[in-house]
Every structure is written in structure tokens, then in C-alpha cells.
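Peer 1: Quick one: sequence plus predicted model below, questions after.
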Amino acid sequence: MTESNITRLLRGDEGEVLHAYQDHLGFWTIGVGILIDKRKGGGITPEESAYLLSNRIMGKSIELDNRLPWWSKLDDARRGVLLSMAFQMGVDGLLGFKNTLTMVERGDYAGAAIGMLNSLWAKQTPERSARMAEQMRTGEWKYKAGT
């Protein structure tokens, strides 16, 4: 049995849906018949979660390379802030921070941090935005407590 044969067989029988959906029995499923419904013992493995996260980080990084070419010149911690924001809000959401991004691009990290904290995003996710603003200001990684 080759991988391409079983993949073709399963895609044909299971179909492929790229978002969570309820199967014919009402259990949450994703992809090619991957049961994720906890009620039926479903979920993903830590390895699958790590793969998905890595894949999404790479995709967001490529999108930021294309849409904010200057971001690659930032230090790792400040690139991490922009990537975290893009991960949370999407790249289009991040691009809505026009004044803040202008300050980041010209190296006014303290001003950018203030801009971040004066946003609706900061009101919606105060703990995360406070950490990200401090990371932007200092250039030092700020992780959530306990991680």
C-alpha cells in the first residue's frame, strides 16, 4: 500500500473539509475525516498541534515579508510582536495600526508601544497587549506567566 493510494482512497471516501464541521452523526470533524469532537474521544496530538502552529507561523511570516518588507530588519523580539498581532488579528488587522506601524518602522518603539495601548485591541485583550507593548518598547521577550 502506497501513501498516495491510501490518501486518494480516504479523500474519496471521507471528503475534505478545511474547517470544523459536524459529520453525519453530529460529531465535530475537520480535514479528511479527522475527529476532533471531545465527546467521542477526538482531538489532535501535540505533534499535530506543533505542526499546525509552525505552518501558520511560516505563512504569516511570508505574508508579512510581502506586505511589510521592512519588518525583517527588526530584532527578533519586535518581529515577534508584529507576528503575534498578525496571528491574533490577521495581517489585515495588524495593518490597521497605521500610525503604530509607522513608528515601528522609524524605530520609535516607545511611541509604538503607546499607540498599541491606546487601541481597541488593548481594551479587548489587556494582558496580551500590555505584554506586547512592553516587548515592543524594550526589545526583550515577554512571555505569559507560566509558559
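Peer 2: Sure thing, it's come through. Numbers count the residues shown, from 1 in each chain.

Peer 1: alpha carbons only for contacts and neighbour counts from here, please
Peer 2: OK.

Peer 1: Quick check: the gap between the closest residue to E63 other than its chain neighbours and T147.
Peer 2: If you skip the residues right next to it in sequence, E63 has V91 as its closest partner in space, 7.4 Å away by CA to CA, 6 or more residues apart in numbering. As for V91, its distance to T147 is 25 Å (criterion: CA to CA, to the nearest Å).

Peer 1: ok, the residue nearest to E63 - contacts?
Peer 2: V91 is in contact with 60, 63-64, 85, counting by CA atoms under 8 Å, 6 or more residues apart in numbering.

Peer 1: For those, work out which two are farthest apart.
Peer 2: E63 and M85 (13.0 Å; CA to CA).

Peer 1: So for those two, which residue has more residues nearby?
Peer 2: Neighbours around E63 and M85, counted as other CA atoms under 10 Å, are more numerous at M85. The numbers are 19 against 16.

Peer 1: Which helix or strand contains the most centrally placed residue in the chain?
Peer 2: Averaging the C-alpha coordinates of the chain gives a centre point, and the residue nearest to it by CA atoms, centre = their mean is F87 (2.8 Å). Counting by DSSP states H and E, the secondary-structure element that holds F87 is helix 76-95.

Peer 1: Second structure for comparison follows:
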Amino acid sequence: MSSITQLIAYEEGWRSKPYYCSEGYPTIGFGFRVGPQSAPLNQYQFTLPRVAGEAWLQAYLEMLKDSMEGYSDIQAALAQCNEARASVLYSMAYQMGVSGLTQFKKALHAIQRNHWLDAKNEMLDSRWARQTPNRAQRHADQIQSGLWFSGYSDTV
């Protein structure tokens, strides 16, 4: 499993059976939304094998990376990032969508200028950080330090 998939696996967790995410959407695997908000879970009568979930995750991450290439602010930020920092941006896009990541204009501009503390502070001054404070803190710390959070390697 690559470092970015370890990060996603840690942050999203794994469930082989459908469940409701925090926003009320039927979800499975590594946080894959499978239905509309509040749809009854009994409509999703399947189990996702982990190996299939890992393949799905890899395919989705490739699609996500391709989508992120269409945004100059994201590309300029990624160009300044080592793997640990870039993985945070991929994780944020995974969680919020690429359009959600584009809303972090000040953070992306701080990353482009290698102003890591400013980027961290901008990330933490957001609705995202209020909704998922632990994840946001881990990600903001990783952006600032450029070092991997040690817990990610425990998910394999």
C-alpha cells in the first residue's frame, strides 16, 4: 500500500458493509459514498471485500490526481510539496472533493510560497477543521513539518 493510501485508510477507516457517514450518506469501504443522503441502508445488501476496496481506492486516487491537474493553484502548491505534504492535499481532495480543496485559497498560496506555518493556520481556520478537528490537526501539522504522521503506517 502506498503512503497516500495508508493515509486515506487511517483517516477513513475500513468497513466492508454499508454504513452512514457523518453527513448521513450510505458509505462503504474507505469512505466511498454509494447512495443519496438518508437512503435506507437496507437498499445496499452487499459486502465489499478489502482487496476490492483497495483496488477501488487506487483507481479513485488516480482519477482524483488527474482532476487536480486541472487547477493551477493546486498544481503550483503540489510543486512545492514533498510526498508527505502532497499526500495531505490529496487527502483533503478525497474528503472534500477537488472543488472543496480549491476553496483553501490562502492555504494553497502559502504552500506555494513555502510559508508552512501560514498554510497550517489557514487550514485550521476553516469549516473543515471545525467539522473534523482531529484529522485537520494531523494534516495541518504534516503540512507544516513535512513529516509523516506516524500512525499512518499502522493501517497496513
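Peer 2: Looks like it arrived, so ask away. This one's a predicted model, so the numbers in the text were calculated from it and none came from an experiment.

Peer 1: Fetch the TM-score of the aligned pair.
Peer 2: Put the two chains on top of each other and the TM-score (TM-score structural alignment, normalised by the length of structure 1) is 0.70; 115 aligned residues with a CA RMSD of 2.2 Å.

Peer 1: Structure 2: which residue goes with the residue nearest to the centre of structure 1?
Peer 2: Aligned by TM-score structural alignment, F87 of structure 1 pairs with Y94 of structure 2.

Peer 1: now that match: how far from Q6 of structure 2?
Peer 2: 13 Å.

Peer 1: And for D66 of structure 2?
Peer 2: From D66 of structure 2 to Q6 of structure 2 the distance is 20 Å (CA to CA).

Peer 1: which residues in structure 1 form helices?
Peer 2: Secondary structure of structure 1 (DSSP state H): helices located at 3-14, 46-67, 76-95, 98-106, 109-117, 120-124, 126-138.

Peer 1: what packs against the longest one?
Peer 2: Packing contacts for helix 46-67 of structure 1, counted by 3 or more CA pairs under 8 Å, 6 or more residues apart in numbering; DSSP states H and E, involve helix 76-95.

Peer 1: How many neighbouring residues does A129 of structure 2 have?
Peer 2: Applying the criterion other CA under 10 Å, we find 17 residues in the vicinity of A129 of structure 2.

Peer 1: Show me what it aligns to in structure 1.
Peer 2: Taking TM-score structural alignment for the superposition, A129 of structure 2 sits opposite A122 in structure 1.

Peer 1: contacting residues for the closest residue in space to its match that isn't next to it in sequence?
Peer 2: Distances taken as CA to CA, 6+ apart place S129 nearest to A122 of structure 1, at 5.1 Å, with adjacent residues excluded. Listed by CA under 8 Å, 6+ apart, the contact partners of S129 of structure 1 are 116-117, 121-122.

Peer 1: Using JSON lines, lay out those together with distance to K142 of structure 1.
Peer 2: Listed next are those as JSON lines, based on distance: CA to CA, whole Å:
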{"residue": "M116", "distance to K142 of structure 1": "15"}
{"residue": "L117", "distance to K142 of structure 1": "15"}
{"residue": "W121", "distance to K142 of structure 1": "18"}
{"residue": "A122", "distance to K142 of structure 1": "16"}
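
Peer 1: which one of these is nearest R8 of structure 1?
Peer 2: Distance from R8 of structure 1 was checked for each of those by CA to CA. The minimum falls on W121, at 43.5 Å.

Peer 1: Quick check: the gap between that closest one and M132 of structure 1.
Peer 2: Relative to M132 of structure 1, W121 of structure 1 is positioned 11 Å away (criterion: CA to CA).
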